[in-house]
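# sequence plus the predicted model coming up.
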Amino acid sequence: MNTNALWGKVVARTLLALGLRHAVVSPGSRSTPLASALADLSGLDLAVALDERSAGFHALGIAKATRRPVVLLCTSGTAAANYLPAVIEARLSGIPLLVLTADRPAELRECHSGQTIRQVGIFGTYPVWETETAVPSSDLSQLRSARQTFVDAWQRAQGPLAGPVHLNLPFRDPLAPSVAEVGFRLPKGFDLENFCDVPEPLTLVPKIKPLDVVSRVLGAEFGVIVVGPHAPANRAQLAAAIRELAGLTGWPVLVDGAGTLRGDLVDSGVLVASYDLILRDTKAQKMLRPDAVIRLFDLPTSKTLRAWLADTDVPTVLVGRPGENTDPVHSQWTRLDAELVPGGAGASLALSPLQKLWRQHETKALRRLQKTSGVSWAFEGCAIPLLAEALEANDRLFVGSSMPIRDLEWFWHPTKPSAEIFCNRGANGIDGTVSTALGVARDGRRTFLLCGDLAFLHDGNALLLAKDFVGSLTIVVINNDGGGIFNHLPVASSKNFEKLWGTPQGVSLGKLCSAFGVSHQVIKNWNQFSREVSRGSIGVRVLEVVTNRAKDAAHRQKSFR
């Protein structure tokens, strides 16, 4: 036993008492005192990730699924820098992380002591809170200070502005718990279990009822309710609240594809899922123009919807995401920092004329979308309705950025309550896609990842996590050998398109998976795809769907013209 070992035990057991259940650690020397203490905890799920960038996103995925802070621990030096993309995503999507970076003490900084960089402030403005702890001491007052700091960090990560908290942790030698320290003594009468037995905190979230939301848009008759990407902790409660809100207003509910509620609201009569295609028609844009908007969560992906909302510039009420401006279209808006819950108001069950009008447009648009995705050849969009048919309400679906998230918006039309949907739509990047999905799937629930080949390759090191993975993750890779989204942009006509934007990699995904010991299968047809996604699996497997990037882009452009 030594000072660092005692400090590590105090911190680890305090975190366990607070409710910590998951930690992701990357190997290194300077973080040894706390890594050892975490590994000794009973009841803690400890993942070890060699690549810190992958580790950061893996922790992010676990936090998304569990909705509670996850500890992320690394050694000193550039290890911490690799956390930055995940810290950014956590901050912009409001996901609680406890980012712990081990460091050398002050006397070894700014003198080229090796594996030492400026770590305080390394994540810029993205942590919701940041501080540096004192060098560990066995003095009782210093141990109390450490305990208090971690309790504070745990609570700050969960709100009121939820997100990543960064604690920089300087350690002097000796680092290993087994190394004796001359002069070390436990504080007199010190009882570790009693000292760390802090009360588990309770985070209270303000609630708001539909009637209170409606009171902010009194007098508006021709509005819309827009629901962005979401994976609510209580999906039945939120679905009931939105039904009530739609009944009180008589407005339709436009739900993003990256939202669990598309399936939960499918029999409500108020759901509109084809808004992107509907609003591509200029007559429909004018006919359906709202005089007020109620928004929940971030905006959906659709540029068409965003442009329509920006053009209207009408009173807008945003519910959720406390403390942040999440309105990129700069509406005439106000924010209600609360969780929408049912209020039991006597809302109308009959569809209003406005809801019926939107449903008429929805029916026509759905027929067009079903025709677009109903082809027999290997069109990327065909995978979406087949997944919607195969996945159950207890399953999870993680959707990668770029084309998959857009295909989901167009073609995800479940006929029943379907999978819980997750995505990284804070910064909208492709980095960490596989690592995040592995985190989401870590608790054992059947999980699917839909991503492109570039997103899969960009996070190839995530497959290192497959060796010790005990959950169920099926990775569906749409392999169009490049960045399909760029085929839809003006740069597609550039003479340097393939080199700069298309970027075909020509990598054998089968050989890559084999190197990591991951099961891989090339899908030959859609019947085979349906069979594979319908069956259960243990561990990680990859289903590769080979498509033609140019042909797919032409098909979408022709269909949506």
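On my side now, so go ahead. Numbering: from 1, shown residues only.
# alpha carbons only for contacts and neighbour counts from here, please
Will do.
# element containing the nearest residue in space to Pro232 that is not next to it in sequence?
Distance criterion Cα to Cα, 6 or more residues apart in numbering; nearest residue to Pro232, sequence neighbours excluded, is Leu238 at 7.3 Å. Leu238 belongs to helix 235-249 when assigned by DSSP states H and E.
# contact partners for Gly323?
If you count contacts by Cα atoms under 8 Å, 6 or more residues apart in numbering, Gly323 has them with Pro160, Leu161, Asp337.
# from the residues you listed, which is closest to Trp501?
Distance to Trp501 across the contacts of Gly323 (Cα to Cα) is lowest for Leu161, with 36.7 Å.
# touching, that closest one and Gly94? I think so.
Yes. Under the criterion of Cα atoms under 8 Å, Leu161 makes contact with Gly94 at 7.2 Å.
# higher neighbour count, those two?
A side-by-side neighbour count of Leu161 and Gly94, using other Cα atoms under 10 Å, places Gly94 first with 22 against 18.
# look up how far Leu84 lies from the residue nearest to Pro232.
32 Å (Cα to Cα, to the nearest Å).
# cool, and Val399?
21 Å.
# so the two - more neighbours on which side?
Val399 (28 against 19).
# please identify the buried residues of the helix ranked longest in the chain?
Ranked by residue count under DSSP state H, the longest helix found in the chain is helix 353-373. Residues of helix 353-373 classed as buried: 354-356, 358-359, 361-362, 365-366, 368-370, 372-373 (neighbour count, 16 or more other Cα atoms under 10 Å).
# show me what it is packed up against.
strand 271-272, helix 275-278, helix 403-411, helix 549-559 (3 or more Cα pairs under 8 Å, 6 or more residues apart in numbering; DSSP states H and E).
# of those, which is nearest Tyr126?
Taking the helices and strands packed on helix 353-373 one by one with Cα to Cα, helix 403-411 is closest: 24.7 Å.
# tell me what angle the closest one forms with helix 353-373.
Relative orientation of helix 403-411 and helix 353-373, computed by axes from the mean of the first three to the mean of the last three Cα atoms, to 10 degrees: 120 degrees.
# between helix 403-411 and helix 549-559, how many degrees?
Using the same axes, to 10 degrees: helix 403-411 against helix 549-559 is 30 degrees.
# in addition, the following structure is provided for comparison:
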Amino acid sequence: MSKPISDKPIVKALVELCHLHGVEQVVISPGSRNAPLIISFAGYEKFECLSIVDERSAAYFALGLARETKKPVAIVCTSGTAGLNYAPALAEAYYQQVPLVVITADRPKEWINQADGQAIEQPGIFNNFIRHQCTLPLSGGHKDDEWYMNRILNEAFQKCTGTIPGPIHINVPMREPLYGKTVYSDSPARKIEVLTGDSQLSADAISLLTNELMRYERVMVLTGALHHDPALKQALEALAAKGVVVLTETLSNLNSERFIQNMDRVVSTISEDEQLFFSPDILITLDVPVLSKMVKKILRQRKPHIHWHFTNQTYVTDTYQSLTRMIKGNAPVILQQVADQMPPREKRFHDTWNKRTLQSTERHHQYFEKLAWSDLKMFNLLSRQPLPAMQIHLGNSTPVRYAQLFSWSDSHQWYANRGTSGIDGCVSTAAGAAHAAQLPVLLIVGDLSFLYDSNGLWHKYLPPNFRVMVVNNGGGGIFRFIPGPAETEELEQFFEANHSHDCRGIADTFGLDYTACHNEEEFTAGLENFFAPSNKPALMEVFTPNVESGKLLKKYFKFLRNEL
């Protein structure tokens, strides 16, 4: 290391260990107490250092970046309330199992609670949403300080990228002066290696699972939000070929004719009297969240006899109140082993689901023959376009639910912040993914979510193939069709947060091309230019009616059930 960096030895060691444990990108927010960290990360020359002012946006940007690269990303901020802004993204990363290295600069301990500036209790501020936390020793002047620091940092990084990856918090108290630099001789930090392998079950355990499957006729695999995983798809196709029903969502990134796709489109047609015929004896789930409230409701009412849940977590997840077996290990490998040993079974359960899928698909297409302009119509038109291969990121609330109802090209990859399902970081997360993605990135987001996170565009890292589609129906459209809010007099002001803002000024401020669409004709005509190659990112604002959109979605589900 020949370039001058901070003269604080603790910071040098921290930066080196970040590099040794796979960090390649560092998202930095401005400050003074974090000056030694800024100087050292920027001076080390082995990192891509990105500057994002808004800490909340910076953390979500890092989440999208880490999820895309599948490598830990560091985020660095100054002391005080700056770090508190990381909390929403850390909660999301924790439940998505995305590795983030959170580094907060801090004041010396003796100045905490002494009416000094930006001096708050920082250790433990993220306790509920991190895999590990540590505070580095202040001085770094004794060899035992350096040994202790090396040990606790190696432990932290192992928790960040281990079997269950996730965010870690490294708190770094520092005394002034903060801007001193020096050139160190070559004495690299020591990395402690941990060797792990894919966990498989024994032959006896596989036989136990296979025998349990054979005792029951109706077996279902339920999948939620997943990364594209060819090994998992192969294992699930093998199970489906032998009569197992596999339910997928758009976010599952599992496309196959053997699977029941567009889950809500099918499940919404199942009456209470029919639930028994569609409910499994054995339910198999993975350690990822499922979006569909409809399927959750049925499975909680008609509980399976057996529920296997694949997880490497230490806590018990019993979403359907019927858990009988937690299975730790590599889920695709274990499911493939089970599929290989399992003989073909009766396909009556599988055929029941397939028949209902065909019926609901036919009704789905009939509904759109004369549908008026609305949120639902917009998604239908978009799903029928010959879109290029791309990543599509969905904002929470309505976009992620509308997308579930349509069939899309196999060339798309789907993402959403479904770890905690908040609306607060959709733009920033998509922007972070776009910075590293090989494919173009499209974000489809509601107006409230976009306005809430418009700072996600406040940086210079948006690639020219980044596209944002804002569905502006004048408020929180989801409250028009979920039970409860629509019947209250507080709907428009407090639930829907009705407004008359548009996004043109935001697009102009951050340098995005802007297009507005107010009806089907404008939308269809504008799509070609919107997706055309450009030297700038682009934003399309699609204005839809709020009251009518909610009514048409309710009618859609009634039509699928043949009630209209």
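Now that the structure is in, tell me what you want to look at. It should be emphasised that the depicted structure is a prediction, and the values quoted were computed from it without experimental measurement.
# where does the residue nearest the centre of the second structure sit: helix, strand or coil?
Taking Cα atoms, centre = their mean as the criterion, Asn417 is the residue nearest the geometric centre of the second structure, at 3.3 Å. The three-state label given to Asn417 of the second structure by DSSP: H, G, I helix; E, B strand; the rest coil is coil.
# that one maps to what in the first structure?
In the first structure, the residue paired with Asn417 of the second structure is Asn424, using TM-score structural alignment.
# give the contact list for the equivalent of Gly259 of the first structure over in the second structure.
Taking TM-score structural alignment as the criterion, the aligned counterpart of Gly259 of the first structure in the second structure is Ser252. For Ser252 of the second structure, the contact set (Cα under 8 Å, 6+ apart) comprises Thr223, Gly224, Ala225, Leu226, His227, His228, Trp414.
# Arg67 of the first structure versus the counterpart of the fifth one in the first structure, what's the distance?
For His227 of the second structure, the aligned residue in the first structure is Ala231 (criterion: TM-score structural alignment). Counting by Cα to Cα, the gap from Ala231 of the first structure to Arg67 of the first structure is 10 Å.
# out of those two, which sits in the busier spot?
Ala231 (19 against 15).
# was I right to think the match of His227 of the second structure contacts Ala419?
No. The pair Ala231 of the first structure / Ala419 is not scored as a contact, 9.8 Å apart, by Cα under 8 Å.
# overlap in contacts of these two?
What both Ala231 of the first structure and Ala419 touch, as defined by Cα under 8 Å, 6+ apart, is the set Thr260.
# hang on, the earlier thing: have a look at how far, on average, the longest helix of the first structure is from the second structure.
In the superposition against the second structure, helix 353-373 of the first structure averages 1.9 Å from its aligned positions (mean Cα distance after the TM-score superposition for the first structure).
# which is the next helix or strand following that helix?
helix 383-390.
# what packs against the helix or strand that Asn194 of the first structure is a member of?
Using DSSP H and E, the element containing Asn194 of the first structure is helix 192-195. Other helices and strands packing on helix 192-195 of the first structure, by 3+ Cα pairs under 8 Å, 6+ apart, are helix 3-18.
# just the residues contacting the helix it packs on, thanks.
With Cα under 8 Å, 6+ apart as the criterion, helix 3-18 of the first structure contacts 33-38, 41, 44, 136-138, 143, 146-147, 150-151, 154, 171-172, 174-177, 181, 184, 192-193, 195-201.
# stretch 497-504 of the first structure too?
Asp481, Gly482, Gly483, Gly484, Phe486, Asn487, Val491.
# superposed on the second structure, where does the helix or strand following the helix holding Leu238 of the first structure end up, distance-wise?
Next helix or strand after helix 235-249 of the first structure toward the C-terminus (DSSP H and E): strand 253-255. Following the fit onto the second structure, the mean deviation recorded for strand 253-255 of the first structure is 0.6 Å by mean Cα distance after the TM-score superposition for the first structure.
# what is strand 253-255 of the first structure packed up against?
strand 224-227, strand 271-272.
# quick one: the longest one to chain centroid distance?
Read that as strand 224-227 of the first structure. 21 Å (Cα atoms, centre = their mean, to the nearest Å).
# got JSON lines for the helices and strands packed on strand 253-255 of the first structure, with distance to Leu457 of the first structure and mean neighbour count too?
Output for these, formatted as JSON lines (distance: least, Cα to Cα, whole Å; neighbours: other Cα atoms under 10 Å):
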{"stretch": "strand 224-227", "distance to Leu457 of the first structure": "31", "mean neighbour count": "24"}
{"stretch": "strand 271-272", "distance to Leu457 of the first structure": "35", "mean neighbour count": "25"}
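# give me the stretch of the second structure that stretch 144-156 of the first structure matches.
Using TM-score structural alignment, stretch 144-156 of the first structure pairs with 147-159 in the second structure.
# any buried residues in the matching stretch, and which?
Met149, Asn150, Ile152, Leu153, Asn154, Glu155, Ala156, Phe157, Gln158, Lys159.
# just checking, the last one touches Ile168?
Yes. With contact defined as Cα under 8 Å, Lys159 of the second structure and Ile168 form a contacting pair (7.4 Å).
# what touches both of the two?
Counting by Cα under 8 Å, 6+ apart, the residues touching both Lys159 of the second structure and Ile168 are Arg131, His132.
# next, count neighbours for the aligned residue in the first structure for Pro177 of the second structure.
Superposed on the first structure with TM-score structural alignment, Pro177 of the second structure falls opposite Pro174. Using other Cα under 10 Å, Pro174 of the first structure has 17 other residues around it.
# Pro174 of the first structure belongs to a strand, doesn't it?
No. Pro174 of the first structure is assigned coil when assessed by three-state DSSP, not a strand.
# mind listing what the closest residue to Leu286 of the second structure other than its chain neighbours touches?
Distances taken as Cα to Cα, 6+ apart put Phe310 closest to Leu286 of the second structure, at 4.9 Å, once the chain neighbours are dropped. Shown in contact with Phe310 of the second structure (Cα under 8 Å, 6+ apart): Ile284, Thr285, Leu286, Asp287, Met326, Ile327, Lys328, Gly329, Ala331.
# thank you, goodbye.
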